[in-house]
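[1] Any chance you could fold what I've pasted below:
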Amino acid sequence: MSFGAQPFVERLPLAERIAAKTGRAEVGLSKRPRPAERAISLFLLACGALSILTTIGFTVVLGSEALHFFSTTEWLNANKQTTAAISADDTRLSVASSGSALNVGSTLRLGFDDASEHVLITEIVNNETIIVERGVDGTTAVEHTTGAPVYVAAQVTLSKFLTDNKWSPQIGRFGVMELVIPTLVITVIAMVVSIPLGLGAAIYIGEYANPRVRSILKPILEILAGIPTVVYGYFALTFVTPLLQSIFGVQVQVYNMLSAGIVVGILIIPTISSIGEDALSAVPRALREASYGLGATKLETVFKVLLPAALSGIVAAVILGFSRAVGETMIVLIASGAGPNLTVNPFDSAETMAGHIARISTGDLSYGSIDYNSVFAIGLTLFIMTLLLNFASTLVTRRFREVYQ
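    You can find the predicted model right below:
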């Protein structure tokens, strides 16, 4: 046999080689049944499917309820009555001058019942006389006596929802921007507080602190994340607001966006610092050693090597913190005020979307009312904002992720 040739046994298939060496006629290499592992894999699959179905169900319910807000006509009491009897053929209506103002193109209902006659305003002669088109929306023109109550139809459109500057569904004003703008103002203040403090804590704990100091600081940051938000809210109201009033004077209202934003920023420091530290720890130690070998200081290594290498994780931490601030409820409900206000002045009181939902949901809301449906419309807006932020976090993470061997 030549040196390059293999023995006959070595050229046999694996199963036959094992049989030849062990002396067994047949060797079974099939996968052994493992019922426990199979059950665990099925359980994990069920958990994943349940989470997906829960998200889908949540979205469907929220969207369907919000759709009622845009498709239902609400009849608002105009606090007016007819001042003269009208026949079924009259198109000139005499109404009281008091009450809500009427506009051309508005639809009115003459009577208490939903099946009462609807009329469309085509011309306004003066405060007490209007010209109308009778029997619209499939209703029948009938006679009305003096004193028939007048109701104004209020229906929300997407353009009115996004462009109107007043949020008061009871009077037919549906501008969600009066809630969105204060939400963004408080969120920006929170990010101004949390980004430098959170990243600073992450850099110090991950790169500068010795193991003993690290073991003390990390639990303290985790305690911040575990404090109930209602405690943060009263901390903002009873400590931060008086402190701001002592600095900036009486222009700072008792309920203001600045104190709420500062405390929300303190709340999300652990989120940014924890994820930021994980991102910095994921950078290979070889990069640090190479930087030190070239003569860079620790500070130069952090800012010129580690932060660029961990950029994707840091940006993801900031976006997640932003999402957390947008959805915060109790702090802003307690500290920033309980009434919509379209302002960007941080010293003024205003109401966020989450705070508004919490406030009106604690009252007596009748099912199907305009206030009830508005809760779901605001919730859907908040859900879309946070969803877009989470998508942005995923895209940024994929775009700037550094892969090391």
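[2] make it CA atoms for all contacts and neighbour counts henceforth
    Will do.
[3] and Ile52, how many neighbours?
    As a burial measure, Ile52 scores 12 neighbours (other Cα atoms under 10 Å).
[4] what do you get for Ile269?
    Ile269: 29 surrounding residues under other Cα under 10 Å.
[5] Also Arg399?
    Close neighbours of Arg399, defined as other Cα under 10 Å, add up to 10.
[6] That one: which element?
    Element membership for Arg399 (DSSP states H and E) is helix 370-400.
[7] can you give me the strands for the protein?
    Along the chain, the segments classed as strands by DSSP state E run 74-81, 92-94, 107-110, 117-126, 129-136, 149-154, 167-168, 173-174.
[8] Any chance of CSV for those strands, columns distance to Ala335 and mean neighbour count?
    Formatted as CSV, the strands of the chain follow (distance: least, Cα to Cα, whole Å; neighbours: other Cα atoms under 10 Å):
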stretch, distance to Ala335, mean neighbour count
strand 74-81, 32, 19
strand 92-94, 48, 18
strand 107-110, 40, 24
strand 117-126, 44, 18
strand 129-136, 47, 19
strand 149-154, 32, 21
strand 167-168, 20, 17
strand 173-174, 24, 21
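[9] Using JSON lines, lay out the ones you listed together with distance to Leu380.
    As requested, these are exported to JSON lines (distance: least, Cα to Cα, whole Å):
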{"stretch": "strand 74-81", "distance to Leu380": "20"}
{"stretch": "strand 92-94", "distance to Leu380": "41"}
{"stretch": "strand 107-110", "distance to Leu380": "28"}
{"stretch": "strand 117-126", "distance to Leu380": "32"}
{"stretch": "strand 129-136", "distance to Leu380": "33"}
{"stretch": "strand 149-154", "distance to Leu380": "20"}
{"stretch": "strand 167-168", "distance to Leu380": "16"}
{"stretch": "strand 173-174", "distance to Leu380": "15"}
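[10] before we go on, could you also do this sequence so I can check it against the first one:
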Amino acid sequence: MTVFLLLCLMLVLAVAAFVVCRARALALSGGKIGVLHSLPGYYGWHGAIMVLLPGLAVLLVWLVVQPMVIESRISATLPAELTADDSARALAMADVRRLAAGLDVAIAAGSVTVDASGTPQIAGSGTMREALAEAGVALAEDVSPQILTAAQAYRGLSATGAAWRALAVLAAALAGFALAVRMTEPELRARNRVEGVVEGLLMAASTIAILTTVGIVWSMLSETFNFFSMYPAADFFFGLTWSPNFRGDSELGFIPLLWGTLYISLISMLVAVPIGLFAAIYLAEYASPAVRGWVKPLIEVIAGIPTVVFGLFALVTVGPLLRDYFAEPLGLGNSGSSVMTAGIVIGILNIPFISSLADDIINAVPQALRDGSYGLGATKSETVRQVIIPAALPGIVGAVLLAASRAIGETMIVSMGAGAAAKLDLNPFEAMTTMTVKIVGQLTGDTDFASPETLVAFALGMTLFVITLGLNILALYVVRKYREQYE
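    Sure thing, here's the model as predicted:
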């Protein structure tokens, strides 16, 4: 029985428990709901929860434990040369799982049958390899007969485990059903129990976000420590050359990547902040409702365009335009991929982030501040400059920070518009790259996770995380400093 079908059966049992427990509560009340501790609906929800919680708990534990038990038993039957170390064992078990899935496909296609004992048999003449190939399952030539036998055993154990899993889960759900019906009495604090479960679910949901952050940071830290155990930290943080070489003699100084990241981000912010902020001020303070009604959606459409489209725009339009009309006439280069290309396009991408958020923040400034400024004789422009912008500064700083984080973390536009050269140069019309592009590059393709050339991606990611955290702390300091003037 599949997991989906099992979940459907548990849902049916939960609905039945809701109906039965609610009806029992009403019957015990004798038509006087006031004698019940809780409303009848709470008794029904209590019954549904009593079915779902034990069933889901057993299912979750089974899904975690069963693969480990099966793989432990199968790996013990494999030849010693296939389980010489952890990496060889993992590779062999990956082949076993893939072949087991292929057997299921072949059985569904009819090229392989199953006898009374559950052993796969070839439907026609030929070998098992040919039968699997007939079903569209291709095997590598170096797959040994031991792997194929282990795959057959893996499939059998998985089927047996699925059967026992269904029995255990349904037994737990039915036991919860019976217990819920038995507990349904007028004095049962059904509402308290249901609300306790809901509170627990809300706490679990909030905990997931925290654990996700902890997991991300821990995964980055652990691999970063591995990298620094292989490569000197001083050479990484202060090295001026980025030249990874998987054959050895790598120079992994991140200063050129940091420079490219900050340079491109600076240009993008010089484009996005003035345009976005001025657009927000115009829409919030000067534009008529009719103009605002069609200008604001047009600006926000930019946020819905995929970054790969912006990358193509940078590669095909902006890059050649800057090269032909600025770089070559000024003698600053002849490449269409440049810092200026990526910076301008990322700035265009970030305009709606700043304008939309700043517009909402400006509209949230109390009208009393505007009225007071006008009452003192200030013009609209003076009110915007001296009252509204300072009052909305915390929100504007948040919008700028969001755009800066987007600019620092952008990958596709940089890879297509700025090139892949890691170097230190002040010329904005030269090709450069960023930390995020190199993270993707170091983890793409056939990589060895035991080499510093691959693990450097985690060190770059951790460094980028620290930089972003520093920007957040700085923004919080600025917000608090200016907010105190208006409290």
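[11] picking that back up, among the strands of structure 1, which comes closest to Ile56 of structure 1?
    When these are compared by Cα to Cα, strand 173-174 sits nearest Ile56 of structure 1, at 27.3 Å.
[12] Contacts for the closest one, please.
    Strand 173-174 of structure 1 has contacts (Cα atoms under 8 Å, 6 or more residues apart in numbering) with Val156, Lys160, Phe161, Asp164, Lys166, Trp167, Ser168.
[13] With stretch 243-256 of structure 1 instead?
    Residues from elsewhere that reach stretch 243-256 of structure 1, judged by Cα under 8 Å, 6+ apart: Leu237, Thr241, Ser259, Ala335, Ser336, Gly337, Pro346, Phe347, Asp348, Ser349, Ala350.
[14] again, but for stretch 352-363 of structure 2
    272-273, 275-281, 283-284, 296, 299-300, 302-303, 388-389, 392, 395-396, 399-400, 402-403.
[15] just to revisit the earlier point, by how much does the helix holding Arg399 of structure 1 deviate from structure 2 on average?
    Superposed on structure 2, helix 370-400 of structure 1 shows a mean distance to its aligned partners of 1.7 Å (mean Cα distance after the TM-score superposition for structure 1).
[16] so that helix aligns onto which residues of structure 2?
    Alignment of helix 370-400 of structure 1 against structure 2: residues 452-482, by TM-score structural alignment.
[17] ditto for stretch 229-241 of structure 1
    Going by TM-score structural alignment: stretch 229-241 of structure 1 matches residues 307-319.
[18] mind checking the end-to-end distance for the matching stretch?
    Start-to-end span of stretch 307-319 of structure 2 (Cα to Cα, to the nearest Å) is 16 Å.
[19] ranges for the helices of the stretch 301-450 of structure 2?
    Secondary structure of the stretch 301-450 of structure 2 by DSSP state H, counting those that start in this stretch: the helices cover 307-313, 319-322, 328-330, 339-364, 367-375, 380-383, 389-391, 393-409, 412-417, 435-442.
[20] Can I get those in CSV including distance to Ile255 of structure 2?
    What follows is the helices of the stretch 301-450 of structure 2, written out as CSV (distance: least, Cα to Cα, whole Å):
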stretch, distance to Ile255 of structure 2
helix 307-313, 25
helix 319-322, 25
helix 328-330, 28
helix 339-364, 16
helix 367-375, 47
helix 380-383, 43
helix 389-391, 36
helix 393-409, 15
helix 412-417, 17
helix 435-442, 10
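[21] Which one, of those helices, ends up nearest to Ala163 of structure 2?
    Nearest of the helices of the stretch 301-450 of structure 2 (Cα to Cα): helix 435-442, 42.6 Å.
[22] And for Trp164 of structure 2, the neighbour number?
    14.
[23] no wait, Ser369 of structure 1
    Here the count is done by other Cα under 10 Å, and Ser369 of structure 1 has 16 residues near it.
[24] show me what contacts it?
    Contacts for Ser369 of structure 1 (Cα under 8 Å, 6+ apart) come out as Glu74.
[25] for Ala23 of structure 2, same thing?
    Ala23 of structure 2 makes contact with Pro40 under the criterion Cα under 8 Å, 6+ apart.
[26] and Gly57 of structure 1, what pairs with it in structure 2?
    Matched across to structure 2, Gly57 of structure 1 falls on Gly215, judged by TM-score structural alignment.
[27] ok, now how distant is that match from Val61 of structure 2?
    For Gly215 of structure 2, the distance to Val61 of structure 2 equals 21 Å [Cα to Cα].
[28] With Gly295 of structure 1 as the reference, name the closest of the strands of structure 1.
    Judged by Cα to Cα, the one of the strands of structure 1 that comes nearest to Gly295 of structure 1 is strand 167-168, at 59.9 Å.
[29] Report the aligned residue range of structure 2 for the closest one.
    Using TM-score structural alignment, the residues of structure 2 aligned to strand 167-168 of structure 1 are 242-243.
[30] mean shift of the matching stretch relative to structure 1?
    Looks like 1.3 Å for stretch 242-243 of structure 2 (mean Cα distance after the TM-score superposition for structure 1).
[31] contact partners of that stretch?
    Against stretch 242-243 of structure 2 from outside (Cα under 8 Å, 6+ apart): Ser250, Glu251, Leu252, Gly253, Phe254, Pro256, Leu257, Ala422, Lys423.
[32] Out of those, which is nearest to Met220 of structure 2?
    Distance to Met220 of structure 2 across the contacts of stretch 242-243 of structure 2 (Cα to Cα) is lowest for Phe254, with 16.7 Å.
[33] so what's the closest one up against?
    When contacts are counted by Cα under 8 Å, 6+ apart, Phe254 of structure 2 touches Phe236, Phe237, Phe238, Gly239, Leu240, Thr241, Trp242, Met435, Leu460.
[34] Give me the buried entries from those residues.
    Neighbour counting by 16 or more other Cα atoms under 10 Å classes Phe236, Leu240, Thr241, Trp242, Met435, Leu460 among these as buried.
[35] Okay, the first one and Ile408 of structure 2: tell me how far apart.
    In this view, Phe236 of structure 2 and Ile408 of structure 2 are 20 Å apart by Cα to Cα.
[36] same thing with the fourth one?
    From Trp242 of structure 2 over to Ile408 of structure 2 the distance is 19 Å, taken as Cα to Cα.
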